[in-house]
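Student: Turn this into a model:
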Amino acid sequence: MDNSVIKTNSSVSSDSIKMQERLAIFLALIAGYIDATGLIQWKTYVSFMSGNTTSLGAGISTGKSEIIITSVTVISCFLLGIYAGTCLSLWKRIKNQILTFYIVSGILIFYTIIAYFYDINNLSSISVIGFSMGMMNTIVTSVGNQKVNTDFVTGTLNSLAKNTAMLTMTDDKTEKEEYKSNAIHLLLLWIGFLSGAFIAPFLLDYFGKWTLMIPALSLMICGLLISKINFKN
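Tutor: Coordinates of the predicted model:
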C-alpha cells in the first residue's frame, strides 16, 4: 500500500514526485527541529534512535540505570508511534494519511499547553514526543521509487552515498538519471533535517515553552493544504 499522502496512479507522475519531495523535506526539517529541541531540553534524541541505542548499550555496560530507563522509554515509544502510524495507513477507512498530520499536531499542541501550566518530568516528555515522532515517520516513506526516512539521517546518508557511487559507476543514461535524481532527493532531505536542527536553539531561546507550537501549527497547516489539493484532484 502507498503510504504517501498524495494521491497517485500506478505510475508516479513527476508532479507527485515533486510534491513527495517537498513534503519529505518539510517533515525532515520538522524532525530535525524537534530532535534538537529534545536534545537541548531533555538530553535525549526523540527521533534519532541510533544514538539512543548506543546510549542504551553504554548504559547497560556501565550500569547507569537512568540512561537505560531513558533510552528504553524513548525507543519503545518511537516504535509504538511507527506501529500506530502504520496501522492508520493500512486502515481501509482512511484514504490517505492526512489524519496523521492532525494527530501529531494535536499531540504537540496538547503537550505544549500542559507543559506551560505544569512541570512535566523528562521521562513523560520524551515518551510523548518520541511517540509523535514515530508516527510522523510513517507519513512519507518514499520519494518516487526511493525509500526515505524523514525522522533520522543515518539511512538517508547511507542511501545518498550508495546512489552517488552507482551514479559514477554506471554508463547507462537512464540509470544515471535515476541515481542522480535519488541522490538529489536524499541530499535535500538531509539538508532539511540539518536546517531544522540548526534553527531549533534560536527559536527555543525566543519561544521557550511554546517552541513546539511552531512544528505543531506547521503540520496542521500542511495537512489542511494537502487536504485542499486532494479535494481539487
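
Student: all contacts plus neighbour counts: C-alpha atoms, from now on.
Tutor: Will do.

Student: pretty sure M133 contacts F152?
Tutor: No: if you go by C-alpha atoms under 8 Å, M133 and F152 don't touch, sitting 10.0 Å apart.

Student: In terms of neighbours, single out the busier of the two.
Tutor: When neighbours are counted by other C-alpha atoms under 10 Å, M133 and F152 differ, and M133 comes out ahead with 27 against 23.

Student: about what we covered before: mind listing the shared neighbours of M133 and F152?
Tutor: Common contacts of M133 and F152, defined by C-alpha atoms under 8 Å, 6 or more residues apart in numbering, comprise 31, 47.

Student: And this one, please, so the two structures can be compared:
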Amino acid sequence: MASDSSHPASPDQDHRLSAHRHNRVGLVLVAGLSVLAGMTDAIGFLSAGDYVSFMSGNTTRLAVAIALGDSATLLRLLLIISLFVVGNALGIVVARLSGRQALPLLLLTAGLLAAAAGWSVGSLPGAVLLPLIAAVLAMGMINAAVEQVNGQSVGLTYVTGALSRLGRGLGRWLLGARHPDWLMQATPWIGMLGGAIVGAWLQHHLGLMALFASSGWAALIGLASLLIPRRWQLHYMPR
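Tutor: Alright, predicted model coming up:
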C-alpha cells in the first residue's frame, strides 16, 4: 500500500499563513478606504474648491490666506481643519464605544455622506457649506477604521506619509535590505488616486449628489468588514 506523503502543516506554517492572510485583508481594507477618501476629496474639491480629506493642502492654502489677508478663505479653512480634527476624535470615540468594530464607524460615515448629498439637492440654504462640513467630519472619522497593518502605520486620507515611507523603504532596499513590507505603502496612494479619478468623473456628472456614491461605498466596506475576524480588526484599529 502506498504511504500517504502528505503532511499536516506545522504550527509555524499555520502562523505564517494566518499572518499572510491578516496582512492581505488589511491591505484590501486600506485600499477600499483610500478609494473612499480619494473619491470624496475629489467631489468636495470640485464642488467647493476645498479639500475634505487632504489637510496638508488646506494648511498650505491657510498659510497663503493669512499672508494675503484673505479673511474669508482663512476662516473657512480654519473651520475645515478644525472639523477634520474633531472628526478624528469622534472616530476614536465611536470605535471605542462600539468595541473597536469597523461597521458602526463606517455606517455612521455613510450616513454623514448621504446626508451631505441629500442636503445639496433642491438648493437648500447652505447647499455647499453644510455638505462640505459633513464630508470633512466623515473623512476625519474613517481614520479610526485602520491605523496599522503588519505593524506599519498607514494613512487613509493623506498620502504624503505613505509616499515618504515608500521612498525610505526603497532606499533601504537599494542598500541591501530585502524585507518587502515597505511596498504596502503604495496601496493607499494607488487607492486614493483611483478613488479621486472616479470621484472627479462622478462630480462632473452629478455635482454634490455624487456623495451618494461615497456613502454607498462606505456602507459596502462596513458590511464587508463583518467578514473580517474580530481579532484582526482589533489589530488594525487604534487602541
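
Student: Please work out the TM-score for the two chains.
Tutor: Comparing the two superposed chains by TM-score structural alignment, normalised by the length of structure 1, the resulting TM-score equals 0.85, with 215 aligned residues with a C-alpha RMSD of 2.1 Å.

Student: From the centre of structure 1, point out the most distant residue.
Tutor: For structure 1, the largest distance from the centre (C-alpha atoms, centre = their mean) belongs to D171, which lies 34.5 Å off.

Student: what are the ranges of the helices in structure 2?
Tutor: With helices called from DSSP state H, structure 2 shows them at 11-48, 55-68, 71-97, 102-119, 129-141, 160-174, 186-206, 211-224, 230-236.

Student: Deepest in the core, which of those helices is it.
Tutor: Ranked by mean neighbour count, the helices of structure 2 are led by helix 129-141 with a mean of 26 (mean count of other C-alpha atoms under 10 Å).

Student: Now do it: which range of structure 1 does it align onto?
Tutor: Mapping helix 129-141 of structure 2 onto structure 1 (TM-score structural alignment) gives residues 123-135.

Student: Ok, stretch 209-226 of structure 2 next?
Tutor: Stretch 209-226 of structure 2 maps onto residues 210-227 of structure 1, going by TM-score structural alignment.

Student: ok now the match of helix 129-141 of structure 2, how far from the chain's centre?
Tutor: Between the centre of stretch 123-135 of structure 1 and the centre of its chain there are 12 Å (C-alpha atoms, centre = their mean, to the nearest Å).

Student: Which residues outside that stretch are in contact with it?
Tutor: With C-alpha under 8 Å, 6+ apart, stretch 123-135 of structure 1 has contacts from 31, 38, 42, 44, 46-47, 70, 73-75, 77-86, 100, 104, 107-108, 111, 151.

Student: with structure 2 superposed, average distance for it?
Tutor: Compared with structure 2 after fitting, stretch 123-135 of structure 1 has a mean deviation of 1.4 Å; criterion: mean C-alpha distance after the TM-score superposition for structure 1.

Student: Next, find the distance separating the most centrally placed residue in structure 1 from T37 of structure 1.
Tutor: Nearest to the geometric centre of structure 1 sits D151, at 3.0 Å (C-alpha atoms, centre = their mean). Using C-alpha to C-alpha, to the nearest Å, one gets 14 Å for the distance from D151 of structure 1 to T37 of structure 1.

Student: Distance check, S55 of structure 1 against V74 of structure 1.
Tutor: The gap separating S55 of structure 1 from V74 of structure 1 is 11 Å, by C-alpha to C-alpha.

Student: what does Y118 of structure 1 give?
Tutor: Distance of Y118 of structure 1 to V74 of structure 1, computed by C-alpha to C-alpha: 21 Å.
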